[in-house]
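Q: Below: sequence and its predicted model.
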Amino acid sequence: MSAPPILLIEDTPSLQLVYDAIIRGAGHAVICADTADAGLTGFKTHKPRVVVLDLMLPDRDGLELMRECLALNPDARFVVITANGSINRAVEAMRGGAYEFLVKPFDEGRFLAAIDNALRDHVRPPEETPEVLNDFRGFIGSSDTMQDVYRRIQSVSRSMATVFITGESGTGKEVCAQAVHDSSTRAGKPFVPLNCGAIPSDLLESEVFGHLRGSFTGAIADKIGAAAAADGGTLFLDEICEMDLNLQTKLLRFLQTSTIQPVGATRARKINVRIICATNRNPLEEVRRGRFREDLYYRLQVVPIHLPPLRERGEDVIAIARDAVRKFAAEEGRRFTGLAPEVEALFRTLPWPGNVRQVINVMRNVVVLNDGPLVTQTMLPLEILHHHEAMTNNAGPVGLPPEKPVVSLDGLMGRTMAEIERMVIEETIARHGGSVPKAARVLDLSPSTIYRKREAWMKDAAE
């Protein structure tokens, strides 16, 4: 049996002709419709696997038509088309069941890739009761909240849609981005991560889009930016809310046109990358405060993935701690085999403000300084034991910071201002679970400033 035709619903005659020619040129049969009613009739008659749908139709709303068709056949894959000014409509379509969306104008390669991916995704075995995973592409844990995350990653990985990852610091946002990439058809292509908060704002454009030699002071050679390095693969923009507003405008243009123009270049060129971004802030709050462009937010927030904090993941903290002990013991040549029961009981009660990163750091500390065979309470770092003691003595609600202590200058007297600055910065980072962005907000500094200072301190220590 021949495959069902692709249903193309587009009311502009010239565009319908172009799309029809491209699809037929790729070897697919096509049925065309120029109204919602004709599209619905074609959907019922030909039962297409893939529908290419323009959201702006003369007789009915395209989203309404898509919902009606999906009610008839939930397995159909819809590739929706929208204009630049209707990104929020495309986002609504994705949340309503669309497989992919394209923003006009788009190139032929992107158009055919969306259709081919939709066709490949359509034919897959029926789902039985979802398998409970104990680990998934770098994640450890079998809690219900993480099962939802695993399934969402598997689902979105088949699409080319932009993914927006949110979650507290230390929850594994880069692990999530890598998992989306590794589960996708781009797995064999580059995965390029870029921390927007770790790069000075005046250099970030060059890091993203590249530059030509001589384009600015210090540009002694051509540089390929992260976007070009990720061509064919995935570009991961971490701490996206730290990006300068001027660069946000250029990023929006890049997302709309799929073209980059290195600093100093006179011509733009096309590239093919998938964007995944992440933040530990509330992006909508950043939009309300004017620190993040609203149109960029809606262009990026196509498929959101929220990573839950560790305190909401139940027994996962035990699985993560056991896994970390096993790995670090093998690395360090120690005899650890697991956790003592009282340590497991303690770990279940702690709020873990630094999330998975904090647990891993605690386990590394224990393994490096001790030799096992079980992790006991006496081996734990003092801050963990102090927190447990404060909770036991009802010092305050779990997860809330303690009341501000009386400030003492005893430990600062006799030190230089440079030493005091380093002590304050490092202590603030430690009190916020190792998160530089959180410490930066408390200290009213740019995260890039803290990263530069820490790099300078490391160089001084090495010398």
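A: Right, received. Where do you want to start?

Q: hey, let's count contacts and neighbours off CA atoms from now on
A: Will do.

Q: Give me the buried positions along whichever strand or helix holds Ala330.
A: For Ala330, the element it lies in under DSSP states H and E is helix 316-332. Applying a neighbour-count criterion of 16 or more other C-alpha atoms under 10 Å, one finds 316-329 buried in helix 316-332.

Q: just stretch 350-364 next, same as before
A: Buried-residue list, stretch 350-364, by 16+ other C-alpha under 10 Å: 350-364.

Q: Among those, which one lies nearest to Pro308?
A: Of all the buried residues of stretch 350-364, Asn355 has the smallest distance to Pro308: 9.4 Å, by C-alpha to C-alpha.

Q: thinking the closest one is in contact with Pro308, fair?
A: No. Counting by C-alpha atoms under 8 Å, Asn355 does not reach Pro308; the two are 9.4 Å apart.

Q: hey, what's in contact with both of the two?
A: 168, 171 (C-alpha atoms under 8 Å, 6 or more residues apart in numbering).

Q: Who are the contact partners of the residue nearest in space to the middle of the chain?
A: Central residue of the chain (C-alpha atoms, centre = their mean): Ile165, 3.5 Å from the mean position. Contact analysis of Ile165 by C-alpha under 8 Å, 6+ apart lists 173, 176-177, 276-279, 304-307.

Q: cutoff 7 Å now
A: Listed by C-alpha atoms under 7 Å, 6 or more residues apart in numbering, the contact set of Ile165 reads 173, 277-279, 304-306.

Q: for the stretch 251-400 of the chain, what spans make up the strands?
A: 259-260, 269-270, 274-279, 303-306, 338-339, 374-375 (DSSP state E, counting those that start in this stretch).

Q: I'd like to know how many residues surround the residue nearest to Ile318 when sequence neighbours are not counted.
A: Excluding its sequence neighbours, the residue lying closest to Ile318 (C-alpha to C-alpha, 6 or more residues apart in numbering) is Glu344, at 6.4 Å. A count of neighbours around Glu344, defined by other C-alpha atoms under 10 Å, yields 20.

Q: Glu344 reaches Val317, doesn't it?
A: No. Counting by C-alpha atoms under 7 Å, Glu344 sits too far from Val317 to count as a contact (8.7 Å).

Q: okay, pairing it with this:
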Amino acid sequence: MSTGRILVVDDDAAIRTVLAEALRSEGHSVSLAESIADMERQLGSFDPELLITDVILPDGNGLDEISSVLQRRPDLPVIVLSAQNTLSTAVRATEQGAFEYLPKPFDLDELCRAVGDGLRSRANRGTVEPEGIKEDLPLIGRSPAMQDVYRTIARVVANELTVLVFGESGTGKELVARAIHDLGPRQKKPFVAINMAAIPRDLIESELFGHERGAFTGAQARTAGKFELAQGGTLFLDEIGDMPMEAQTRLLRVLQQGEFTTVGGARPIRADVRIIAATHKDLPALIAANGFREDLYYRLNVVPVTLPALRERLGDIPELARHFLDRAAQEGLSRKRLGDDALARLSAHGWPGNVRELENLMRRLAALSREELISARQIDLALAGGPGESVPIPFIGKGLEDAVEVHLASYFASFGDDLPPDGLYDRVLAEVEAPLLRLTLAAVRGNQLRAADLLGINRNTLRKKLTDHRIDPARVRRGNS
């Protein structure tokens, strides 16, 4: 096992002590620092062979110092520890040149393995100048399961490796693809997504590779396919497990040769795209059943990323739910907040639809709840029956009828043996009409003429209804409730 001189920088005395004992027991020589200034002094006097640093220190940010340190010591492996367990922290640590990033609380055995790997590597590394990390990243959550996802993303954003994202429906596979694209060198080029499960079998090749005029009946003009539209950028192949075998063969040829031809075309076109694929299916099982090409699987599965189901990251629910409520408010719905009992109820749900189900639930509550504070009872009504039985949210047809019936049944039940006050018809209409008006205005960014057309009513009628419900179109346009 490689041993060496290790400098540990952390303002928490207990963490410094634990790390010192663990590393010394492995045979390492350890020096401790509690600030950036102390670290700078010991970089010269102790001359470490590996640096372990926290991010938030009394006199600055440890991440900001990595680039400076590596300019002077490009051979020094740096391991970053952080309680700020977000994707931006993981990516920024990697871009600054860190050898490894470990979220707190960390596993001592894992840290010791990283130290051994770092000491063995000690290869010259140049400094990577970051362009700046967007804080408004699509992936949310600080659970251990999500930390693994963040670390994998951080390692692949700067290269061109093909990524295959596994996860149940609704876990956010396209968000992973977008994060890799938005943080990588192709960020200023197109991000093009195509869902294999949503394209008819006989149109998939045309959708992917484009077609020439006259290539088939109805092809009246040349049309570019997704590969051509994504040139220079990223092509996201969602639900790759639903791709027909004949299309798989053509895709494999493109990946092998780096070029493609349109349907009905003869001239090869260079495929300058990064491929990210995703599936909720068990591809090895499909291969065994002759439903997926094994050689294509290995071409796609260069870097696998497995997204956890929401039920496997229940600790992330409060942050996710608040984020979705904030987004709904920015889109013009009323601002809502969750009570402690509501958060407990959310954690008890089975989440068969994963994060997408949670997002839809929060939007529904933001639109239909009259109270600012959402309670567990309101969660129960919205879920309509408990784990695994969430009400669908289409705004037309029987889904809406069922949701309204559940809401009204609860309203009648709240009066016990008595009846609600007279005037129920107008109150129910107003309760449905107000969120419909807010949602419609938000969808058209406050354009009243467009909203009236979309609703199918006269503009003057719309204005009167907005006045009756005290809805300010200007506030909706600005994203306020």
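A: Arrived safely. None of these values were measured; they are calculated from a predicted model.

Q: what sits against Gly214 of structure 1?
A: Applying C-alpha under 7 Å, 6+ apart to Gly214 of structure 1 gives the contacts Ile220.

Q: So what does it match up with in structure 2?
A: Aligned counterpart of Gly214 of structure 1 in structure 2: Gly214 (TM-score structural alignment).

Q: for the residue nearest to the centre of structure 1, helix, strand, or coil?
A: strand (DSSP: H, G, I helix; E, B strand; the rest coil).

Q: residue in structure 2 matching it?
A: By TM-score structural alignment, Ile165 of structure 1 lines up with Val165.

Q: Roughly how far does that match sit from Ala177 of structure 2?
A: 8 Å (C-alpha to C-alpha, to the nearest Å).

Q: before we move on, what about Tyr101 of structure 2?
A: Taken as C-alpha to C-alpha, the span from Tyr101 of structure 2 to Ala177 of structure 2 is 21 Å.

Q: what does Gly225 of structure 2 give?
A: Taking C-alpha to C-alpha, one finds Gly225 of structure 2 at 19 Å from Ala177 of structure 2.

Q: which of these two has more neighbours?
A: More crowded of Gly225 of structure 2 and Ala177, by other C-alpha under 10 Å: Ala177, with 26 against 18.

Q: surely the more buried one meets Ala278?
A: No. With contact defined as C-alpha under 7 Å, Ala177 of structure 2 does not reach Ala278; the gap is 8.6 Å.

Q: Structure 1: matching residues for stretch 33-50 of structure 2?
A: Going by TM-score structural alignment: stretch 33-50 of structure 2 matches no residues.

Q: Quick one: end-to-end distance for that stretch.
A: 13 Å.

Q: quick one, what contacts Trp227 of structure 1?
A: Wrong residue type there; residue 227 of structure 1 is Ala, not Trp. So Ala227 of structure 1 contacts 208-209, 235 (C-alpha under 7 Å, 6+ apart).

Q: Let's see that with 8 Å instead.
A: 208-209, 235, 260, 271, 273.

Q: Which elements pack onto the one helix or strand Arg452 of structure 1 maps to?
A: Here Arg452 of structure 1 is covered by helix 447-462, with elements defined by DSSP H and E. Secondary-structure packing of helix 447-462 of structure 1 (3 or more C-alpha pairs under 8 Å, 6 or more residues apart in numbering; DSSP states H and E): helix 436-443.

Q: Please state the offset of the helix it packs on from the chain centre?
A: Mean-position distance between helix 436-443 of structure 1 and its chain equals 21 Å (C-alpha atoms, centre = their mean, to the nearest Å).

Q: equivalent range in structure 2 for that helix?
A: Going by TM-score structural alignment: helix 436-443 of structure 1 matches no residues.

Q: hmm, back to that, tell me which of the contacts of Ala227 of structure 1 you also see in structure 2.
A: Among the contacts of Ala227 of structure 1, the contacts conserved in structure 2 (both residues aligned by TM-score structural alignment, their matches' C-alpha atoms under 8 Å) are 208-209, 235, 271, 273.

Q: Those, buried ones only, as a PyMOL selection?
A: For the buried members of these, the matching PyMOL selection, counting by 16+ other C-alpha under 10 Å, is:
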select buried, resi 208+209+235+271+273
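
Q: Out of the kept ones among the contacts of Ala227 of structure 1, list just those in helices.
A: 208-209 (DSSP state H).

Q: if we can go back for a sec, what does the helix holding Ala330 of structure 1 rub up against?
A: For helix 316-332 of structure 1, using C-alpha under 8 Å, 6+ apart, the contacting residues are 140-143, 310, 335-339, 344, 347-348, 356, 359-360, 363-364, 367-368.

Q: Show me how to select, in PyMOL, the buried members of the residues you listed.
A: Buried residues within the contacts of helix 316-332 of structure 1, by 16+ other C-alpha under 10 Å, are selected in PyMOL with:
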select buried, resi 140+141+142+143+310+335+336+338+339+344+347+348+356+359+360+363+364+367
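
Q: Counting neighbours, what do you get for Leu307 of structure 2?
A: Other residues close to Leu307 of structure 2 by other C-alpha under 10 Å number 20.

Q: make that Leu57 of structure 2, sorry
A: 18.

Q: same question, the one 3 residues further on
A: Applying other C-alpha under 10 Å, we find 13 residues neighbouring Gly60 of structure 2.

Q: and the gap between it and Asp38 of structure 2?
A: Counting by C-alpha to C-alpha - Gly60 of structure 2 and Asp38 of structure 2 are separated by 12 Å.

Q: What of Asp453 of structure 2?
A: On the measure of C-alpha to C-alpha, Asp453 of structure 2 and Asp38 of structure 2 end up 67 Å apart.

Q: With Gln248 of structure 2 instead?
A: Relative to Asp38 of structure 2, and taking C-alpha to C-alpha, Gln248 of structure 2 is found at 57 Å.

Q: Find the residue closest to Phe209 of structure 2 in space, skipping its chain neighbours.
A: Gly225 (4.4 Å).

Q: my bad, should have said Arg364 of structure 1
A: Nearest to Arg364 of structure 1 is Phe328, by C-alpha to C-alpha, 6+ apart, at 6.3 Å.

Q: Now the common contact residues for Ala177 and Ala278 of structure 2.
A: Phe236.

Q: need the helices for the stretch 351-463 of structure 1, in chain order.
A: 355-369, 382-392, 417-431, 436-443, 447-462 (DSSP state H, counting those that start in this stretch).
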